[in-house]
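Peer 1: need a structure here:
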Amino acid sequence: MQYLVSVIDDKSNPGSTDRQPAISAFNERLVAEGYWVFSGGLADTTAATVIDNRGEQAVLTDGPFVESKEYLAGVWVWEAPDLDVVLKLAAEASKVCDRKIEVRPFQ
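Peer 2: This next block holds a predicted model:
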C-alpha cells in the first residue's frame, strides 16, 4: 500500500541546511529498503496560487488555500506492507527533519 507522508511546518523553527545531509541519508535508506516512491520539498506558502473553477470562470488567488499557522512543507510517498511500518519510519522522519509528520494512506 502507498502512503502520503506530509511534513508539517509552522515557521517557528525555520530549520537549517545542516539537516539536509541527514535527510538525504534517510531518503537513501528508504530507497535501499524499497519504501521510497517520491519525495519533494515545497516552496513557501507565499508562492502558492489557488485556482477555483467551480463557477462561471476560473478565479486565481495568490497565497495559500487556508490561512493557518501550520502548512505543508514537503511530502514523501512511501510503499510499505502495512501502517505499522510506515508509522515507525515516520517517527524517524520527524526526528531527522525536526518537523511534525502526518501519515495518510492512499485509497
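
Peer 1: rest of the way, CA atoms for contacts and neighbours
Peer 2: Fine.

Peer 1: ok, now which ones touch Gly41?
Peer 2: Residues in contact with Gly41 (Cα atoms under 8 Å, 6 or more residues apart in numbering) are Ala73, Gly74, Val75.

Peer 1: another for comparison:
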Amino acid sequence: MQQYLLSIYQPDGDPPPPEVLDPIMRDVRAVNAELEEAGAWVFSGGLHPPDTATVLRPGESEVLTTDGPYLEGKEHIGGFTVIRAPDLDAALGWGRKPARATTLPIEVRPLSHGA
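Peer 2: So this is what the prediction gives:
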C-alpha cells in the first residue's frame, strides 16, 4: 500500500486562544484515532515554529548553516501525518478529515520509497 504525507499548513503567528484551539485539537485526536482504527495511520508529529529551524545549504566548498525557514511566507508546515492508502483518492478522503478538523489547508503527497 502506498504511503502519503498529509502536511498541515499553519498561519504564522501565535496559536489561537484555548477556547478556539481546544475543540480543534479534540477533533484532530478523533481523526487520528479513526486513522489508527482503520490501519491507515503510520506516524504523525507537530513541529516547533519556523524560527526554530536551521537550514543547511550546499556551498562551493562547504555546507552553509542559516537560522530560520528556507522561505519567508505567511504560513508554514505546522505538523504532518504519514498514512497508508491504496490510492490517491483514498488518501484525499483521509486528508479531508484533518482539513475539516483543523480548518487549515492540508497538502496530500505520495511518499517516494526509491533511492
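
Peer 1: superposed, what's their TM-score?
Peer 2: Both chains were compared after superposition, and using TM-score structural alignment, normalised by the length of structure 1 their TM-score is 0.90; 107 aligned residues with a Cα RMSD of 1.7 Å.

Peer 1: ok, the contacts of Gly41 of structure 1 vs Gln20 of structure 1, which is closest?
Peer 2: Gly74 (13.1 Å; Cα to Cα).

Peer 1: what residue in structure 2 is paired with the closest one?
Peer 2: Residue correspondence, TM-score structural alignment: Gly74 of structure 1 in this structure matches Gly79 in structure 2.

Peer 1: can you tell me how far that match sits from Gly59 of structure 2?
Peer 2: Distance, Gly79 of structure 2 to Gly59 of structure 2, by Cα to Cα, to the nearest Å: 29 Å.

Peer 1: ditto for Thr102 of structure 2
Peer 2: Thr102 of structure 2 sits 39 Å away from Gly59 of structure 2 when distances are taken as Cα to Cα.

Peer 1: that older thread, who has more neighbours, Gly79 and Gly59 of structure 2?
Peer 2: A count of neighbours by other Cα atoms under 10 Å puts Gly79 above the other of Gly79 of structure 2 and Gly59, at 16 against 9.

Peer 1: the more buried one touches Ile8, doesn't it?
Peer 2: Yes: judged on Cα atoms under 8 Å, Gly79 of structure 2 makes contact with Ile8 at a distance of 5.4 Å.
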